[in-house]
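Engineer: kindly generate the corresponding structure for this input.
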Amino acid sequence: MSSCCTPGGSCSTGTAQSPAAEGATTVYAVAGMSCGHCAATLTRVVGGLDGVLSVEVDVAAGRVTVTTGGAPDDALLAEAVGEAGYELTGRIA
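Structural biologist: Predicted coordinates:
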């Protein structure tokens, strides 16, 4: 897994979040996140997938909340998260 942080765990970038939207909301557990840059990366990568309306990343809880226009494609999300250097470990809700 990649990390964008210093050995001390600090990062100089902020957290980006997409606005909330109506649709199917699914919460995923994601391993490997440690800072705001991680959150910004996942927000950009997951938010760029077809059908994704919004993304909220909670680094401290290790959760990514994804709202989609229809049923979420777990395999596609897992692939995108993995290619970004993190691991989608499953659904929370």
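Engineer: only C-alpha atoms from now on, for both contacts and neighbour counts.
Structural biologist: Fine.
Engineer: ok now whichever helix or strand Ala39 is part of, how far from the chain's centre?
Structural biologist: Using DSSP states H and E, Ala39 maps to helix 36-47. Mean-position distance between helix 36-47 and its chain equals 6 Å (CA atoms, centre = their mean, to the nearest Å).
Engineer: now stretch 78-90
Structural biologist: The answer for stretch 78-90 is 8 Å, by CA atoms, centre = their mean.
Engineer: pull the number of nearby residues for Ala80.
Structural biologist: The burial count assigned to Ala80 is 19, neighbours taken as other CA atoms under 10 Å.
Engineer: and this one, please, so the two structures can be compared:
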Amino acid sequence: MKKKLLIEGMSCNHCVAHVKEALEALEGVSLVEVSLEDNCAIVESTTSDEVLKEAVEEEGYDVVGIE
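Structural biologist: Sure thing, here's the model as predicted:
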């Protein structure tokens, strides 16, 4: 299932790498695309929204919505 995480707090490519690595480390995640320009991550995953949100927030960024 493809999900779009709306993320606040990313300001550079280093931030993008942190978010991407955190999401890719989760079980059930098969694809991660993070966009600094759009402040979002597209994730193909069977993982729950709460687990995805928690992984991003542990890196210091805010998930303000999941579509």
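Engineer: now the TM-score, please.
Structural biologist: The TM-score (TM-score structural alignment, normalised by the length of structure 2) is 0.92; 67 aligned residues with a CA RMSD of 1.0 Å.
Engineer: after the helix holding Ala39 of structure 1, which helix or strand is next? Please name it.
Structural biologist: strand 52-58.
Engineer: by contact count, what packs against that next one?
Structural biologist: Packing contacts for strand 52-58 of structure 1, counted by 3 or more CA pairs under 8 Å, 6 or more residues apart in numbering; DSSP states H and E, involve helix 36-47, strand 63-68.
Engineer: next, count neighbours for the nearest residue to Leu77 of structure 1 once chain neighbours are set aside.
Structural biologist: Nearest residue to Leu77 of structure 1 in three dimensions, chain neighbours excluded: Val46, at 6.8 Å (CA to CA, 6 or more residues apart in numbering). The local packing of Val46 of structure 1 (other CA under 10 Å) involves 23 other residues.
Engineer: what lines up against Val46 of structure 1 once you look at structure 2?
Structural biologist: Using TM-score structural alignment, the equivalent of Val46 of structure 1 in structure 2 is Leu23.
Engineer: got a list of what His18 of structure 2 touches?
Structural biologist: His18 of structure 2 makes contacts with Glu59, as judged by CA atoms under 8 Å, 6 or more residues apart in numbering.
Engineer: what's the end-to-end length of stretch 28-35 of structure 1?
Structural biologist: 17 Å (CA to CA, to the nearest Å).
Engineer: which residues of structure 2 does that stretch align to?
Structural biologist: So stretch 28-35 of structure 1 sits over residues 5-12 in structure 2, by TM-score structural alignment.
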